[in-house]
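>>> Sequence first, predicted model second:
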Amino acid sequence: MDIADLQARLDCVAQGWTPQQRLHIGNVAWAYARGDGGTAPDVALTWGSPLHGFADIWLPGTAALHLTPGLPAHQVATVVDEILAVAPRVTLKASLQHAELVRALKQRGFRRCDGPWFAQLWRSLTDLQERPVPDGYTIRQVRPDELPARVDVHRRCWQPARIKQMLNLPVTGDEGDSSYSLDKHLAVIGTPPYRGELDLVAEAPDGTLAAYGLGWLDPRSKSVLFEPVGTAPDHADRGLARALCTEILRAARELGATQAVVGPRGDDAYPMPRRLYEGLRMREVGQVVSFTNR
């Protein structure tokens, strides 16, 4: 996918955006840069010109789908059938609030998967609360000369072994390192929605970077997405993530945003991110779950 394809997807997601839909333009940009650790799909499908839908498929049977809200039922059904023509046994995520898609999936024998699901949390940007920064720390925009340090703090936050610990999974010692890299961060910076004013870090008393948060602004819907936010293990439990998110909200409001959205895990197996965002007075407006016909 080149930058023109990315822009087409960004336009598709922004068209008629609602807080209930699975994707925000920030999710699309983050995935394009492989910031989420994903790999290139085996097959990519698109519908419409300009786009009103697209899907990535990883064989033998995982798909990521976006459709513009409000498409007629017969078009939604056609999209599902074309995905099934490529991957007859497949698992994909859908917003429960996208009634036509959920109906089309159930009519073709899909069922909701057990296990993790995601909450769509939302708030307006009126009446922002102040969140004090922990003593000795500074919240600020990342500087161009410290991108390696910015990458390093991301890697420390999301080491695979640490992720397993947070999910209460056994750590074997062979988990390896985070796949995030300077090249990936440069790819993030190169995406059209990236705004340096929303790429913030928490500087520790010793001058090192202790935490970070990245916001994505969609000027069309005047919405900002958190993706991702992290605190290094040796600086955890000090309120840095909450302070960073509060500053992202304030900076986004100055850039014209009127609302914020985020999609953390909704199930009880990994409750910490949801608690963070609910502490920012974000509330659930939708649920994204997995459906499968396997």
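Perfect, I can see it now.

>>> going forward, measure contacts between C-alpha atoms and count neighbours the same way
Fine.

>>> which helices and strands does the stretch of helix or strand Ala94 belongs to pack with?
In the assignment (DSSP states H and E), Ala94 maps to strand 91-95. Where contact means 3 or more C-alpha pairs under 8 Å, 6 or more residues apart in numbering; DSSP states H and E, strand 91-95 is packed against strand 62-67, helix 99-107, strand 283-292.

>>> Mean neighbour count and distance to Pro205 added to those, as JSON lines?
Listed next are those as JSON lines, based on neighbours: other C-alpha atoms under 10 Å; distance: least, C-alpha to C-alpha, whole Å:
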{"stretch": "strand 62-67", "mean neighbour count": "19", "distance to Pro205": "42"}
{"stretch": "helix 99-107", "mean neighbour count": "17", "distance to Pro205": "50"}
{"stretch": "strand 283-292", "mean neighbour count": "19", "distance to Pro205": "34"}
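
>>> alright, now check it against this:
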Amino acid sequence: MPPRIRTGGRSLAPELVAHLDRWVAEQPFSIDLHSGDVGWHLRHDDEALDGAFLGWEVDGGLAAAGLLDGGVLRTSVAPAHRHDEALATVVADGCAGLGYVDASAGTALRDELLRRGWSADPDPWVLLHRPLTERDAPPDDPATRPLDGPDDVAARVAVQRSAFAPGSTFTPELWRRMADGPTYDPRFEMLTWTPDGEPAAAATGWFAGTGRCAILEPVGTHADHQRRGYGRRANLAVLGALARAGAGGVRVHTPASNEAAVRAYESCGLRAVDWTVALVAPGRHDGGHPSG
């Protein structure tokens, strides 16, 4: 039986998350779609999520998962199917009309897209990773703590909107949708406050299970409080919470050109383990892979 594609919205997310969490145990250093990417995307409304999640089945079992965000497809392939050419052909067929695809090196999917004329994005990204054990958990920072109530949610939203201005559309409603998702855990979202009680930085981590690799997404510092170490404190608090929960490591994926972000992650103990490039559709030459 040929591979079969399924598409869906919010209701498909829990099934994809369960498989992604199992797959990441075998592929901690990959750029593959992570359950945390799904969790962060669930902030959108149902209309925006319709058709955003994809699953490809082989012999009745999920063999690959995808997140479609505009013209960008982010993928993860089950370890047992990374070299499955029949699966790669079906997934590649569905990429017609897209602008970018994230497909890990060494997979049949990436090879198939290259054969079809897709090319490497000229703007590389860097994958950073840090192993975690309980010994890596830093001492508690009294100015950094999980969110507690609507006022903290509003503060967390304000940090996000300032850190990513003018493009951020984050609102308390979007936060609530994200928090209602199957992957969100309030232990892994932190706010750092100034001595005057202003929200300075926020970081969100996504736990995939004991011994497995987590991710950070998103992290940011309010424009009024940048370059004072607040972002690092928020990140370290999340890393500590992940370590205490038993995460085996944490990874982030960011544009290599964003040197400030790379330095910020390195200051938290993450180290570059790979440089990656998305694939660009034939005939598209603008570069600038927009996902992350």
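Done, it's in. Since we're looking at a predicted model, the values are computed, not measured.

>>> can I get the helices and strands packed on strand 91-95 of the first structure in TSV with distance to Met1 of the first structure?
As requested, these are exported to TSV (distance: least, C-alpha to C-alpha, whole Å):
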stretch	distance to Met1 of the first structure
strand 62-67	15
helix 99-107	25
strand 283-292	25
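
>>> And those: which comes nearest Leu240 of the first structure?
Set against Leu240 of the first structure and scored by C-alpha to C-alpha, these come closest in strand 283-292, at 20.8 Å.

>>> Could you check how far the closest one is from the centre of its chain?
13 Å (C-alpha atoms, centre = their mean, to the nearest Å).

>>> next one: stretch 1-18 of the first structure
Relative to the centre of its chain, stretch 1-18 of the first structure is centred 15 Å away, using C-alpha atoms, centre = their mean.

>>> again with stretch 43-59 of the first structure
Worked out by C-alpha atoms, centre = their mean, stretch 43-59 of the first structure lies 19 Å from the chain centre.

>>> Now that stretch: buried residues?
Neighbour counts over stretch 43-59 of the first structure (16 or more other C-alpha atoms under 10 Å) mark Ala44, Thr46, Leu51, His52, Gly53, Phe54, Ala55, Asp56, Ile57, Trp58 as buried.

>>> which position in the second structure aligns with the third one?
When you say that, I think you mean Leu51 of the first structure. Structural alignment (TM-score structural alignment) places Leu51 of the first structure against Leu62 in the second structure.

>>> and the angle from the helix or strand harbouring its match to strand 72-77?
Taking DSSP H and E as the criterion, Leu62 of the second structure maps to strand 61-69. Between strand 61-69 of the second structure and strand 72-77, the angle comes out at 160 degrees (axes from the mean of the first three to the mean of the last three C-alpha atoms, to 10 degrees).

>>> To what extent does strand 61-69 of the second structure diverge from the first structure after superposition?
Compared with the first structure after fitting, strand 61-69 of the second structure deviates on average by 3.6 Å (mean C-alpha distance after the TM-score superposition for the first structure).

>>> Now do the strands in the stretch 51-200 of the second structure.
In the stretch 51-200 of the second structure, the segments counted as strands under DSSP state E, counting those that start in this stretch are 53-58, 61-69, 72-77, 100-102, 119-120, 125-131, 144-146, 189-193, 199-206.

>>> Let me have those in TSV, adding distance to Arg227 of the second structure as columns.
Formatted as TSV, the strands of the stretch 51-200 of the second structure follow (distance: least, C-alpha to C-alpha, whole Å):
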stretch	distance to Arg227 of the second structure
strand 53-58	37
strand 61-69	31
strand 72-77	32
strand 100-102	32
strand 119-120	34
strand 125-131	21
strand 144-146	17
strand 189-193	14
strand 199-206	11
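
>>> what about the ones you listed, which gets the closest to Asp274 of the second structure?
So among those, strand 125-131 is nearest, using C-alpha to C-alpha, at 5.2 Å.
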